[in-house]
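Asker: need the 3D shape of this:
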Amino acid sequence: MPTATFSIEDVDFLAKALLWADSYDSACLLHSNEFADPYANVQSILAVGVKQEIVADGTNTFGKIEAFKAKHHDEWMFGFFGYDLKNELEELHTTLPDELAFPEAYFFTPEILLRFQDRKVTIDAPVAMDVPSIYESICDIVLSFDGSTLDRPFQKRMSKTAYLESFQQLKQHIQRGDIYEVNLCQEFYQEDCAIHPPSAYWKLNSVSPTPFSTFFKFQDHYILSASPERFIAKRGTTLLSQPIKGTAKRGNTEQEDLEIIQRLQSDPKEMAENVMIVDLVRNDLTRSAKAGSVAAERQPQVHTFRQVHQLVSTITCEIDPNVTDLDAIKRVFPAGSMTGAPKVSAMALCDRYEKSKRGVYAGAVGYFSPDGNFDFNVVIRTLLYNRTKQYLSFHTGGAITIDAEAENEYAECLLKANGILIALDTQLEN
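Answerer: Below you'll find the predicted structure:
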């Protein structure tokens, strides 16, 4: 495969590359926004065009992706796992409405790969393609982002009254001992909505730059994500997960920010949420780990983003050499930060009290690389779009524990929606 590296002199080159990529049936941009990350493998990477692909049909999904990966082990693979693959892994069933109609999972090996590092781009392309001409054709694109502003508010799939009722029902399950934490999510949506997905993504990324930002296109389906959370990654023989649990708004001044961070770090409810999820993820990772190798940071770290402060924990282990990559992912899927604990009981209750299928939301997007590493985010702070149906949607959620208060948790859901609403210059219906 021909490869060439070019210095990036055009400050808009990545934006132009995104517009260029949107002309293909499948494309994936994983964009770190240059956040400092000791586990980062690449700053940003853009996969374009399809050599081979696999679309989940709802049976033995992880096994089929495992076989697909084995055939293409020396190539990059990009794709997503939908949250409702949980139904294949556990005795669960989802009958909630699904207007977005994404497949449960999808992966592809790209025709063209652009890797961005330190103001340079390395382009890999098929033998039949002229690599310099790809670079030049991107440079020649006239940058025009339009179509990310909406003329009406998002509708609520779950009214505030319905949310508060579901909250109280779930609180009763906690008081009875059925569960001790659950992540209740709600959908906001627009029908007959025409947007230009690259424009919407670029605006979202400018409003909410995050380390796991993603633009993913599969035919007429789009994932436009400002995710701050790593689900699971592999670096050599090390597996790691970095769940987020604990959220606070940004302050108006540096001093106010510091005070909010201190309150977040000392808030018993937020810390209890984090500890519960760390325990859950630690237990999940144990199923793929060498004995005694699972380790967690004692104190979650505060990560500050444009819209919010978050409590982030890091759990690592050494992978058992007999465990495959897909097995390791399957054994922790879906992300514990988006379910609750005990995990299966919490997921069953989410299906019972939520009003729409999560689909890709709360699933994972990422890559497998030829060197044996992989990295997947948690699909949160994300717009999902079906261009054919002109259906646009996003979810937000928050953890309910024994000490949670309904009004506070509802306010946290709205806080998490801010980045998307600002990016699209709209609001939620009353």
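
Asker: C-alpha from now on. contacts and neighbour counts both.
Answerer: Noted.

Asker: what count of nearby residues applies to residue 7?
Answerer: By other CA atoms under 10 Å, 12 other residues sit near residue 7.

Asker: would you quantify the distance from it to residue 132?
Answerer: As for residue 7, its distance to residue 132 is 12 Å (criterion: CA to CA, to the nearest Å).

Asker: same check, this time on residue 104
Answerer: 37 Å.

Asker: residue 49 too?
Answerer: The gap separating residue 49 from residue 132 is 17 Å, by CA to CA.

Asker: neighbour count: those two, which is higher?
Answerer: Of the pair residue 49 and residue 132, residue 49 is the one with more neighbours under other CA under 10 Å, namely 19 against 13.

Asker: let's see this one next, to set against the first:
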Amino acid sequence: MRTKAIFDISDPLLFKQQLLSWASSCEELVWLDSNKYPDKYQQYDAILAINAFTAIKTDTVEAFDKLKEYQQTTADWIFGYLSYDLKNDTEKLTSKNHDSLKFPELYFFQPQKLFLLKENKLEVQYLRMVDDEIDFDFTEINEIVIAEKVPEIQQKTISIQSRLSKEDYLYKVTEMLQHIHRGDIYEANFCQEFYAENIVLNPFHIFTELNEISNPPFASFLKLEDYYAMCASPERYIQKKGDTIISQPIKGTAARNTDPKIDVDNAQNLSEDIKERSENIMIADLVRNDLSKIAKKGSVKVERLCEVHSFKQVHQLISTISAELREEFAAVEVLKSTFPMGSMTGAPKISAMQIIEDLEETKRGLYSGAIGYFTPEADFDFNVVIRSILYNEDRKYASFSVGGAITAQSNPESEYEECMVKASAMRQVLGKFSD
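Answerer: The predicted structure follows:
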């Protein structure tokens, strides 16, 4: 049983900064922040889970079955991630590409301490609490002084390298288009990695800056042992609340502009762009198909199709698909039936994943996987790990990847430019240390 307490928060924005700063040295930590983005499906403004009471860490072999057993055995809050390469557990696929990050394929933990922030109310839940520990921690958090600006990190210059040259990227996209023209696939998400070796980062400061310049609705900071994710994701993968399932795939991107008129035009042009809309509609249809495997008959609905959402860096097309879960399916089976998310694979899904594996240079790992949580009631909410910097502290290796949907209408040069737009926030954060 968890000991619970409720506190009134006078300045939620300041308190969020204090709370994350207070927790930043913990061995296990998951921080989820909506950045107050308007979202009627959002349960909390921010969540912090720290200090593992129990944990599960595994490779792809029977990973979802192991997670199902762990989730049902704990019957508690658990937090963690699913790597993209869990596709090898759901289908007869492999992952043989280069991997310098070396993250486990799946990692979840049951937190000893949990903080749930909604508007000006903070709910605190502790396992195995000592006397007055909640009150003591709450006082300590409120006494933290937040600097007005994140301090500069004093270290040697970081050299950011690309796993693919521009020429190689254009060649591989052309190969992808050949698959499409032959009818092997209709659409596939093709990604490329940028990386830095032999570096020492302060992940907390990196995340703070990345979140500041992006302000996305599904930001997350994850620390599990030496594995870090600094994630500024705008995309929800999937949410379960009771019997209702919601998925919100993103496909379709346009750059923001400092000129308000041009910016409005960019958003309007995106909403009317045939190529961008076709990307989104194909993936929305794929998600509908995935959800139909576990949904009550006739319950899968497209709530919103190709709706423009504007973020600090880009405009995006987002569709919202809902379904009612059939009683015989457990929570983890929803993930197993829909993973990896359609927005990061393509259509048909299995063929797209096979071609992606052949053409990409890097094992995706946590990139284009998901970070999120389960509640004691077996509800869950997971983001899509994009617009993220991943870091293995032990190996001193940092990585971020970007990609886009390739369809019959794709122009390789335009796809490359879209990747650079998506990479801008990560470059801006790490670029201050680059040559």
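
Asker: what touches both of residue 7 and residue 132 of the first structure?
Answerer: Common contact partners of residue 7 of the first structure and residue 132 (CA atoms under 8 Å, 6 or more residues apart in numbering): none.

Asker: residue 76 of the second structure against residue 376, yeah?
Answerer: Yes - shown here, residue 76 of the second structure and residue 376 form a contact pair, counting by CA atoms under 8 Å, at 4.0 Å.

Asker: those two: which has the busier surroundings?
Answerer: residue 76 (18 against 13).

Asker: hang on, that one in a strand?
Answerer: No - when DSSP: H, G, I helix; E, B strand; the rest coil is applied, residue 76 of the second structure is found to be coil, with no strand at that position.

Asker: which residue packs closest to the residue most central in space within the second structure, ignoring adjacent ones?
Answerer: What sits nearest the mean C-alpha location of the second structure, by CA atoms, centre = their mean, is residue 385, with 2.4 Å. Once flanking residues are discounted, residue 385 of the second structure sits nearest to residue 368: 4.8 Å by CA to CA, 6 or more residues apart in numbering.

Asker: and that neighbour, what pairs with it in the first structure?
Answerer: Residue correspondence to the first structure (TM-score structural alignment): residue 368 of the second structure is matched to residue 362.

Asker: A helix includes its match, no?
Answerer: No - with three-state DSSP as the criterion, residue 362 of the first structure is assigned coil and is not in a helix.

Asker: for the aligned partner of the residue nearest to the centre of the second structure in the first structure, give me its contacts.
Answerer: Under the alignment (TM-score structural alignment), residue 385 of the second structure maps onto residue 379 of the first structure. When contacts are counted by CA under 8 Å, 6+ apart, residue 379 of the first structure touches 225, 227, 360, 361, 362, 363, 364, 365.

Asker: the fifth one contacts residue 380, doesn't it?
Answerer: Yes - in this structure residue 362 of the first structure lies within contact range of residue 380 using CA under 8 Å: 6.1 Å.

Asker: more crowded one of those two?
Answerer: Each of residue 362 of the first structure and residue 380 has its neighbours counted (other CA under 10 Å); residue 362 has more, 29 against 23.
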